[in-house]
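Chemist: Predicted structure and sequence below. I'll ask about it afterward.
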Amino acid sequence: MFTGIIETIGEIVSLERRGGDLRLEVLAPALDWSDVALGDSIATNGVCLTAVKLTGQSFVADVSVETLNFSTIKYWSLGAKVNLEKALTPQTRLGGHLVSGHVDGVGEVVKRYTDARSERFTLRAPKELAKYIAHKGSITIDGTSLTVNAVNGDQFELNIVPHTLVKTVIGSYGSGTKVNLEVDVIARYLERLLLGDKAAEANGAALTEAFLADNGYLK
């Protein structure tokens, strides 16, 4: 688990295709490596990756086909900058929100504009994820814990303060930038719980307005 509070920005220094999936290396001299061990999890642009090799200033990780399909890693190239966060401990301050590092899908920046000292971003989410994004709710963008300022269909707005622009890769975003999205895990569990016994069926019932009405959730 993570908090969505980025510790430093790393750089992709190696990308190696291996039998259909990928092995990569991330260089991060500014990260505190003193408490990192083989097998530890490091959120890399929001993707929970397992360190299979450590060099002192970098780590190597394997990326499965599943992760490639649901994240922006398939678009990465040498020199790409990535947000990094080590896994939280019982002593970690939960400054953001609970982040699993399990990316739900890829979103896209629609537009960016200046609002006083902050920057405003409008992003588009995949339609199947839009229902989990709520006004003033939490969302993770490339591993960064953020608050949703407005929602309009499959689009939502973010207000990014100067500190976050400097300390994360968000400062480099422009129209068309692809980003990793992780929705609030509570919304996913709530949907599953509302389905009740129907959730155990082979193809599961869909949580629609009709389903909610039929099962007494709406009057």
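Modeler: Looks like it arrived, so ask away. From a predicted model like this one, the values you see are computed outputs, not experimental measurements.
Chemist: going forward, measure contacts and count neighbours with C-alpha atoms only.
Modeler: Fine.
Chemist: Three-state assignment for E85, please.
Modeler: strand (DSSP: H, G, I helix; E, B strand; the rest coil).
Chemist: gap between it and R112?
Modeler: Counting by CA to CA, to the nearest Å, the separation of E85 from R112 is 25 Å.
Chemist: quick one: which of the two has more around it?
Modeler: E85 (26 against 17; other CA atoms under 10 Å).
Chemist: wouldn't that one be in contact with E7 here?
Modeler: Yes - with contact defined as CA atoms under 8 Å, E85 reaches E7; the gap is 5.3 Å.
Chemist: Please enumerate the strands of this protein.
Modeler: For the chain, applying DSSP state E gives strands covering 8-18, 21-27, 41-44, 47-50, 53-54, 58-63, 81-86, 105-115, 118-124, 138-141, 144-152, 155-160, 178-183.
Chemist: so can I have TSV of those strands showing distance to I170?
Modeler: Compiled in TSV, those are given as follows (distance: least, CA to CA, whole Å):
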stretch	distance to I170
strand 8-18	11
strand 21-27	18
strand 41-44	14
strand 47-50	16
strand 53-54	27
strand 58-63	22
strand 81-86	9
strand 105-115	10
strand 118-124	10
strand 138-141	9
strand 144-152	9
strand 155-160	8
strand 178-183	9
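Chemist: Okay, one more to line up with it:
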Amino acid sequence: MFTGIIEATGKLAAVVKRGNDISVTIDSAELDFSDVKLGDSIACNGVCLTVTHLGPRSFNADISSETLAHTLFGHYQTGQRINLEKAMLPTTRMGGHIVSGHVDGVSQVIKIEQSGRASNIWLSLPANLARYVAAKGSVTVDGISLTVNELNHDAFRLTIVPHTAAHTTIAALKAGSKVHLEVDLIARYLERLLSKDSAGATGGVSMALLSQRGFL
């Protein structure tokens, strides 16, 4: 699990094709590697990857065909700047929101407008994810925990403050840039609890049950 609070950025130093998969090397002079071990998880632009090799200021990770099919890693070039966050500890401040590192989809930047020292970024909202995104709710963009400040049926707006722009890759975005999206984990589980299962039976929670117990 992660919080979406970026700890450092790194650079995609190498990509090696291994059959249908790839292995990547990510360098970072900023990330604290002192407590990183083989097998640890690091979120890379919001994608949970497992450390397979450690260097003094770098790590390797394998990326499966499944991950390549659902993320932008297959299109990244060496030199690509990457947001990095180590998996959270039980003692970590929950500065963002609960992030799994499992990307739900890809979004595209529609436009960017300055608003004082901040910038407003409008991004496309894939139809299959729209029901999980709420105004003033949380969304993860390339691993960054951000607040949705405005929403319509096919797009949403983020307001990026100078600190976030300075410490993540988001300042490099421009109209047409593509990013990873992860919706709020709680929203997905709530939908599952309230939906019918494959056999047509209702789950453990239903609107009728909520009404019966006085919640509606």
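Modeler: Sure, I can see it. Only a predicted model underlies this, so the values are computations on that prediction, with no experimental measurement involved.
Chemist: re the thing from before, any shared contact partners between E85 and E7 of the first structure?
Modeler: By CA atoms under 8 Å, 6 or more residues apart in numbering, E85 of the first structure and E7 have no common neighbours.
Chemist: Ok, which of the strands of the first structure comes nearest A199 of the first structure?
Modeler: strand 178-183 (19.9 Å; CA to CA).
Chemist: can you name the residues of the second structure that that closest one overlays?
Modeler: Using TM-score structural alignment, strand 178-183 of the first structure lines up with residues 178-183 of the second structure.
Chemist: re earlier: looking at the strands of the first structure, which is nearest to N69 of the first structure?
Modeler: The nearest among these, by CA to CA, is strand 105-115 at 8.5 Å.
Chemist: My guess is M1 of the second structure contacts G101. True?
Modeler: Yes - between M1 of the second structure and G101 there is a contact at 7.1 Å, judged by CA under 8 Å.
Chemist: these two touch, right, S145 of the second structure and G137?
Modeler: No - using CA under 8 Å, S145 of the second structure is not in contact with G137; the gap is 10.2 Å.
Chemist: So for these two, which residue has more residues nearby?
Modeler: The neighbour count for S145 of the second structure versus G137, taken as other CA under 10 Å, is higher for S145 (24 against 15).
Chemist: separation between the more buried one and D184 of the second structure?
Modeler: S145 of the second structure is 10 Å from D184 of the second structure, by CA to CA.
Chemist: Common neighbours of the two, please.
Modeler: With CA under 8 Å, 6+ apart, S145 of the second structure and D184 have common neighbours 97, 138-139.
Chemist: Pick the one among those residues closest to V15 of the second structure.
Modeler: For the shared contacts of S145 and D184 of the second structure, the nearest to V15 of the second structure is V139 (28.4 Å; CA to CA).
Chemist: Tell me the residue in the first structure aligned with that closest one.
Modeler: Alignment note (TM-score structural alignment): V139 of the second structure maps to I139 of the first structure.
Chemist: Surely that match touches E157?
Modeler: No - using CA under 8 Å, I139 of the first structure makes no contact with E157, being 10.9 Å away.
Chemist: more neighbours, these two?
Modeler: I139 (26 against 21).
Chemist: contacting residues around A61 of the second structure?
Modeler: 23-25, 49-53.
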